[in-house]
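**Student:** My questions are about this predicted structure, shown below with the sequence.
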Amino acid sequence: MSDRFDCMVCGEICVDLPMRTVDRRLPLEQMETVRIDPICPGVGGIVSNSGLVMARLGLRVGAFGYVGDDPWSDLVKAAFENGGLDTSYVLVHPQEATSATAVIVGDDAEHSFIYHSGASRCFDKNTALDHLDLFERTQYALFGYYHLMPNMEDDLPEVLKQVQETGCKTALDTAGGGGNLQPLDRCLPYLDFYIPSYSEGLSQTGYTDPKEMISAYRNFAPNALLGIKLGDKGALLSADANHWLDVAPVTPPGRVVDTTGAGDSFYAGLITGLCNGLDLNAAAGLASATGACCVTQVGAIAGIKTYEETLQMSQI
């Protein structure tokens, strides 16, 4: 097998414990006992969500990050291997527990997270730069999550710069509410792609208009593909300061059950499209269709279809 990768997904690896359905409108102190569906542990985080989606869509994808030396790590590695992810760069931390998230899913299919950062927070500058040769063999590197990388955030601009210098294209995803524009402003010059959600863009820029959000990022990233994910309204992308692309939403091929991982799936679809030689319009359509498939099942992966099926959905 080739030692080259279409994409290396770097950073957050966690176990997801989905808990549904919970009335998220009630305060916790009013929820003494809540009856829910069976809890079926799965995997989450950017590495799991985007990585497994890209693998299902046919890319050669590697996972790069930390798990703990505990039983959860066995679940993670098995899920990755069964899903077609290369686990050669899934590192085991001897002291920290595998990161874990309780995903509280409401009857509106939206969610809240209860999160322990664990081993994933140990992914730092040295971890990345000690493996620079990996990026020399990789077309795209997707890092995440900004605002949940405490040991990497200050050094992230340097890491992205050195990864870019290997010839690998860089992308960054955001979580945890989005945080602030600093130190993101120092990362943006070394990103080829940055597409946060609307709420993350609002937190980072203070603007309510997606075009103004993107323009704020453009001050620091003149040559990047920038955008804002708009949920069921699609997305707005901008390849440069003079061009805007409204990405239409794709109707989900089933009832909306759980929106967990939809943004990660959008990123995965976009990168997959570009790796397959699609132009930006078509790749963005594939991204929208991938996100639409994601929300029809619990978790980020179960609803994803093949590349051919998803591409056909995007062209309807």
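**Tutor:** Everything's here; your move. Since this is a predicted model, take the numbers as computed values, not measurements. Numbering: from 1, shown residues only.
**Student:** Only C-alpha atoms from now on, for both contacts and neighbour counts.
**Tutor:** Fine.
**Student:** buried sites along stretch 109-124?
**Tutor:** Neighbour-count burial for stretch 109-124, counted by 16 or more other Cα atoms under 10 Å, picks out 109-111, 113, 116-124.
**Student:** Can you tell me which of those residues is nearest Arg218?
**Tutor:** Out of the buried residues of stretch 109-124, the one with the shortest distance to Arg218 is Asp124. That distance is 26.5 Å, counting by Cα to Cα.
**Student:** Could you measure from that closest one over to Gln312?
**Tutor:** Counting by Cα to Cα, to the nearest Å, the gap between Asp124 and Gln312 amounts to 40 Å.
**Student:** Could I get the contacting residues of the closest residue to Asp279 other than its chain neighbours?
**Tutor:** The shortest distance from Asp279 to any residue that is not its chain neighbour, by Cα to Cα, 6 or more residues apart in numbering, is 7.8 Å, and that residue is Gly273. Gly273 sits next to Asp279, Ala282, Ala283, Ala284, Leu286, Ala287 when contact means Cα atoms under 8 Å, 6 or more residues apart in numbering.
**Student:** Below is an additional structure, to be compared with the one above:
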Amino acid sequence: MFDVSCIGILVADVIAKPVDKIPDKGLLNLISGISLHSGGCAMSAAVDMSILGIKAAILGKVGNDSFGEFLKSVLESNNVDTDGLCVDKKTQTSASVVLSDSQGERTFLHCTGANGTFSKDDINWDVIEKSKVVFVAGTFLMDTFDGAHCASVLKRCKQMGKTTVLDTAWDSKGRWMDVLEQCMPYIDYFLPSIEEAMALSQKQIPEEIAKEFFDKGVSKVAIKLGSKGCYLQDGKNKKPVIVPPYKVQAVDTTGAGDSFCAGFITALVKGMSFTECGYFANAVGAHCVSALGATTGIKPMDDILAFMEAKK
């Protein structure tokens, strides 16, 4: 049995740091380090949740290449179940070059790769059946899964009695609600960033944004506000709560949003209240940005709780 199945993208991240200026064409700048890390919304969240102490499985697709082998080895070394991981022999593993500046902010160059061929036909329903929560991570980056395929999978998960959670990525194609609206009636917990939430709703104020999502069928909303914490609303007619962030020195913000989702879902599985989930998610996010890489800074749940207690 699994606490959560993570459906979504896996990415090999090649991180260059610090990159405060892009050299002109034909020129070279020296930097202090280039390293290979696991990334992608579903992968990072699954690894984070396993480190935090709950049982996670992943459903996604990689290529038949060294990046794919690397990602699978990271998952297995972190005790994430890979029975739902497909290998596409015709497409390379998704990869990003991440340019991280001195402040930890990132710029990406991304190859969609195998994530772009993942579809509902690749879903291992035996894995879903064994899970309490189903988390879709990386919407807008899975061309053959987003939209109708995602909606049908979420609908079936709801019919199976699973709790559904969804997080989005930035939609560089600008489709937004045209893709996601059909999924919303089947989302129990919606966890977008404020930037994504504004683009989806065409609203600027969190209360108005959340109302838009509730009107389209979402049950509960948690909007990531970055350095301002998170906005929580436990239903359309419920009073919203702003949960403040934990102040830490940011080293690298890679995977921050995914770690928030991992923390939120872990707290949910452990029976915490909706507001407590927000606080715990913020604390996990704070640990994430304190180290280089998407999952490096994550610690077991007891350590996160001790950090939260010390910050009171």
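**Tutor:** Received, thanks. A quick note: this is a predicted structure, and the numbers were derived from the prediction, not measured.
**Student:** corresponding residue for the residue nearest to Asp279 of structure 1 in structure 2?
**Tutor:** Taking TM-score structural alignment, Gly273 of structure 1 has Ala267 as its aligned residue in structure 2.
**Student:** what helix or strand does its match sit in?
**Tutor:** Using DSSP states H and E, Ala267 of structure 2 sits within helix 256-269.
**Student:** in the superposed pair, what's the mean gap between that helix and structure 1?
**Tutor:** With mean Cα distance after the TM-score superposition for structure 1, helix 256-269 of structure 2 departs from structure 1 by a mean of 0.6 Å once superposed.
**Student:** After that helix, which helix or strand is next?
**Tutor:** Beyond helix 256-269 of structure 2 on the C-terminal side, the first helix or strand identified by DSSP H and E is helix 274-289.
**Student:** Go ahead and flag the most central residue of structure 1.
**Tutor:** Taking Cα atoms, centre = their mean as the criterion, Asp264 is the residue nearest the geometric centre of structure 1, at 3.3 Å.
**Student:** Tell me which residue of structure 2 lines up with that one.
**Tutor:** The equivalent of Asp264 of structure 1 in structure 2 is Asp258 (alignment by TM-score structural alignment).
**Student:** Ok, Asp185 of structure 1 next?
**Tutor:** Looking across to structure 2 (by TM-score structural alignment), Asp185 of structure 1 lines up with Glu181.
**Student:** Equivalent analysis for Leu225 of structure 1, please.
**Tutor:** For Leu225 of structure 1, the aligned position in structure 2 is occupied by Lys220, per TM-score structural alignment.
**Student:** Now that that match has come up, it's in contact with Asn237, right?
**Tutor:** No: contact criterion Cα atoms under 8 Å: Lys220 of structure 2 and Asn237 do not qualify, at 10.7 Å.
**Student:** When these two are compared, which one has more neighbours?
**Tutor:** Between Lys220 of structure 2 and Asn237, counting by other Cα atoms under 10 Å, Lys220 is the more crowded of the two (21 against 9).
**Student:** The more buried one: what's it in contact with?
**Tutor:** When contacts are taken as Cα under 8 Å, 6+ apart, Lys220 of structure 2 is in contact with Asp188, Tyr189, Phe190, Phe214, Leu232, Gln233, Asp234, Gly235, Lys236.
**Student:** With Ala289 of structure 1 instead?
**Tutor:** Pro249, Val250, Thr251, Pro252, Phe266, Gly269, Thr310, Leu311, Met313, Ser314.
**Student:** And the second one? What does it align with in structure 2?
**Tutor:** This points to Val250 of structure 1. Match for Val250 of structure 1 (TM-score structural alignment): Tyr246.
**Student:** does its match count as helix, strand or coil?
**Tutor:** coil (DSSP: H, G, I helix; E, B strand; the rest coil).
**Student:** Give me the neighbour count for it.
**Tutor:** Count around Tyr246 of structure 2 with other Cα under 10 Å applied: 20.
**Student:** can you check Lys125 of structure 1 too?
**Tutor:** Neighbour count of Lys125 of structure 1, defined by other Cα under 10 Å: 18.
**Student:** And it, how close does it get to Asp154 of structure 1?
**Tutor:** Distance, Lys125 of structure 1 to Asp154 of structure 1, by Cα to Cα: 9 Å.
**Student:** again, but for Asp70 of structure 1
**Tutor:** The gap separating Asp70 of structure 1 from Asp154 of structure 1 is 29 Å, by Cα to Cα.
**Student:** Could you look up the SS state of Ser5 of structure 2?
**Tutor:** Applying three-state DSSP: Ser5 of structure 2 is strand.
**Student:** show me the residues around the residue mapped onto Gly33 of structure 2 from structure 1 that make contact.
**Tutor:** Alignment of Gly33 of structure 2 against structure 1 is given by TM-score structural alignment, with Pro38 as its counterpart. Residues in contact with Pro38 of structure 1, defined by Cα under 8 Å, 6+ apart, are Met19.
**Student:** Next, count neighbours for the residue lying closest to Pro240 of structure 2 once chain neighbours are set aside.
**Tutor:** Nearest residue to Pro240 of structure 2, sequence neighbours excluded (Cα to Cα, 6+ apart): Gln233, at 4.5 Å. Counted with other Cα under 10 Å, residues neighbouring Gln233 of structure 2 total 23.
**Student:** And the nearest residue to Trp176 of structure 2 once chain neighbours are set aside, how far from Cys230 of structure 2?
**Tutor:** In this structure, Trp176 of structure 2 finds its nearest non-sequential neighbour in Leu200, 5.3 Å apart by Cα to Cα, 6+ apart. For Leu200 of structure 2, the distance to Cys230 of structure 2 equals 17 Å [Cα to Cα].
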